[in-house]
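Engineer: Please work out how this folds:
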Amino acid sequence: MPHYDLPKFKTLTYIKTRTSPDDGKGFNELRFEDKAGKEQVFIRSQKRYDLRARGSMYETCGGNRQEVIGVRSDNQPGGNLAVTVGGNYDLHIKDSHFVGIDGKLNESVKGDVVEDYQANLSTIVGAKTELNAREITLEALTKISLKVGGNCIMIDPSGITIAGTITKINSGGFAAGTGNPAFDDALDAEPADTGEPGYLDRPRSGGGGGRRRRNLRSQHYIAPPRPGEDPRITAMRGTLANSEQGRHALEVYDRYGVSSSFRPGEGSTFDPGDNNMNINPAQTPDRQALGFVHEMNHAEEHHEGTSGDIENQTRDEYVDAMVDEESEGVVRSIEARDELIESGHESAAETSYPLQDEYHTAYDQGVADARAANPNISDADAAAAGRAAGRQRVEDGFRNGEVETSNSGESYPDYYGNAWDGAHPAGGGTP
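Structural biologist: Got it, this is the predicted structure:
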């Protein structure tokens, strides 16, 4: 290599080697600058830099330390950092600690976690917070407050205060359960070169691709069987426990005390008159379980007072309400089927529902559109956009006559329109 210009760089001592074959750009360098006030040790690697200590390594920096990983000319994220510690990892910061993450944060701890905050703790979440545990205990010295708008519940040493525009007990819908979020496991770091010739030509792992993604499994309470419960219903509890829609259907079944039967030749139905669900005994267990989900949608609409009212609604109001109810029941069965398959209950894939493929196509497009509109959207929000698109597609299909009833072959708008007409014969007046 040519020397640096002399006498301009007379205080430099260096070893500098060119890339072979020489491309005129690549080089490795070890350089010492000994000029007073400008002292520096400079190490440059054209491609890879390995440092290996057989024993302990100690590093003391008397001033500031700056580290940049993955420099790209377009200022986009580039390189990765992987650290593997065989023993303990201790970090003591004597002033403040600032962390900024532009992407996601995944933390997995196999042992206990203890956090000690000796002052205030403030947490702001821009979307939704979910906490799932076997048991949760909250204790405050002076007060616990739960507040949404002008409604609140306050607990203090003097008692419990509930303030709300309307207070509902055993009515007003169901709370959503926690989901099963996707989790990306950490990668182990790749060890440094051992110094053996040809080491870098061998296959290696760690510090690069191959990250494992898995879905965490939330814990959910499932009510025990009722006294004298049909074993087929008890078996459905075990199946539907693996599905969010299935768990919701079980909550409806138990909250409203719906009875069940397996009468042949009647299909799967819900009769609001005697609060009974009939399941077709000729169907497979998976089909019966998913039919359970569908019929409990009808039960929920009835008990919550949102089902169509053939006596007191206009024809259009009644048809709209019932078509919405039917399409929602199919959507819930489709989603329960997908959730069971995802949880490992593969036999659920043998069942199918009207507009199932259309739902999935709309779901995928909804997710793609949401990510295109917001590249930083969370997986949960993207999935919610997909479900909304799929649900709308199924509802549209029911409204435009793509789906026919199994008993009469009519479209659902015609079926419920004719039912309303039968309840309001000509000259009988309208509500």
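
Engineer: Please count neighbours and contacts with C-alpha atoms only from this point.
Structural biologist: Fine.

Engineer: Which positions within the biggest helix by length in the chain qualify as buried?
Structural biologist: In the chain, taking DSSP state H as the definition, the longest helix is helix 315-342. If you call a residue buried by 16 or more other CA atoms under 10 Å, then helix 315-342 has these buried ones: 315, 318-341.

Engineer: and for comparison, fold this next one:
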Amino acid sequence: KKKPVINGVQTAIVTGDSADEIMIDQFGRVKVQFDWDREGKKDSKSSCWIRVSQNWAGKKWGAFFFPRVGQEVLVDFINGDPDQPIISGAVYNADLMPPYALPAEKTQSGIKTRSTKEGGADNFNELRFEDKKGSELLYIQAEKDKQLYVKNDQNDKTDNDHNVEIGNDRKVDIANNDSLKVAKNRIAEMGDNDTLKVGKTLNIEAGDEIIIKTGSAQIKMSSSGNITIEGTNIDIKGSNVKVDGSAITLSAGIIKLN
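Structural biologist: A predicted model of the protein is given here:
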């Protein structure tokens, strides 16, 4: 008896057990229920395991996107053999609409996932491209954590402004040197304390002035060589104090020397 041949592509719905949102085996295969199947229960017994075509596939490397339960897929048959089905793609439909409103957002493309299990419309990772002329955008969202691992150098360049907003703590660990160059002004504002600890030498150099101020107390150093210390009370203490100069002027209502 001649084996039947299936010509063309068929559509089917990915199936699984009732508690599954993703049901695959160790080879990344899934099960489906074909549109013509009137006896299937849309469960793990609706079909045999079916391989899923990917854009790239190597030994432990490649691209991998696996259909989830409820998605509509295209099923082809290798050489028309009904015993060799293969999923060649997935399609949107009236119940499973694209992630972006069309045709209004027709200039957008990308990848948008859905958190599982029981993820909602606001739970997703996304890589989105906006190609509208004058409004081009590369958008990345991590629903929770993001990790970036660079095994050698990393170079970032921003031609205009660069804004960083951190909702909690920030920690930077540098194994060797750190260099920062600012062409104009730099402002650093701390809400509470600021601690600087240097293992060896601390050098502070300014072209015009260095001013250290807290309340009514102030130390001012100018490039002319003048140093001014101001305060309600100034205490200088040391086991030995040496004042050396070509001239010393003391001016006060009362001068006490002990």
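
Engineer: rewinding a little: where does the longest helix of the first structure end up in the second structure?
Structural biologist: Across the second structure, nothing matches helix 315-342 of the first structure (TM-score structural alignment).

Engineer: Just checking, which helix or strand succeeds that helix along the chain?
Structural biologist: Using DSSP states H and E, the helix or strand that follows helix 315-342 of the first structure towards the C-terminus is helix 356-373.

Engineer: so that following helix versus helix 315-342, what angle?
Structural biologist: Interaxial angle, helix 356-373 of the first structure versus helix 315-342 (axes from the mean of the first three to the mean of the last three CA atoms, to 10 degrees): 80 degrees.

Engineer: outside of helix 356-373 of the first structure, which residues touch it?
Structural biologist: 334, 377, 382-383, 385-391, 393-394 (CA atoms under 8 Å, 6 or more residues apart in numbering).

Engineer: so which of those would you say is closest to G86 of the first structure?
Structural biologist: Proximity to G86 of the first structure was ranked across these by CA to CA; first place goes to I377, at 35.1 Å.

Engineer: The first structure: which residue goes with A206 of the second structure?
Structural biologist: A206 of the second structure maps onto Y117 in the first structure, with residues paired by TM-score structural alignment.

Engineer: got it, and Q147 of the second structure?
Structural biologist: In the first structure, the residue paired with Q147 of the second structure is D50, using TM-score structural alignment.

Engineer: Run a quick neighbour tally on that match.
Structural biologist: Residues near D50 of the first structure, counting by other CA atoms under 10 Å, number 10.

Engineer: That one should be in a strand, yeah?
Structural biologist: No - assessed with DSSP: H, G, I helix; E, B strand; the rest coil, D50 of the first structure is coil; it does not lie in a strand.

Engineer: Could you pull out the strands in the stretch 51-200 of the first structure for me?
Structural biologist: Listed in chain order, the strands of the stretch 51-200 of the first structure (DSSP state E, counting those that start in this stretch) span residues 144-148, 151-156, 159-163, 182-184.

Engineer: will you turn those strands into TSV that also has distance to K25 of the first structure and mean neighbour count?
Structural biologist: Below are the strands of the stretch 51-200 of the first structure laid out as TSV (distance: least, CA to CA, whole Å; neighbours: other CA atoms under 10 Å):
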stretch	distance to K25 of the first structure	mean neighbour count
strand 144-148	63	11
strand 151-156	68	14
strand 159-163	74	11
strand 182-184	39	15
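
Engineer: Good, we can wrap up now.
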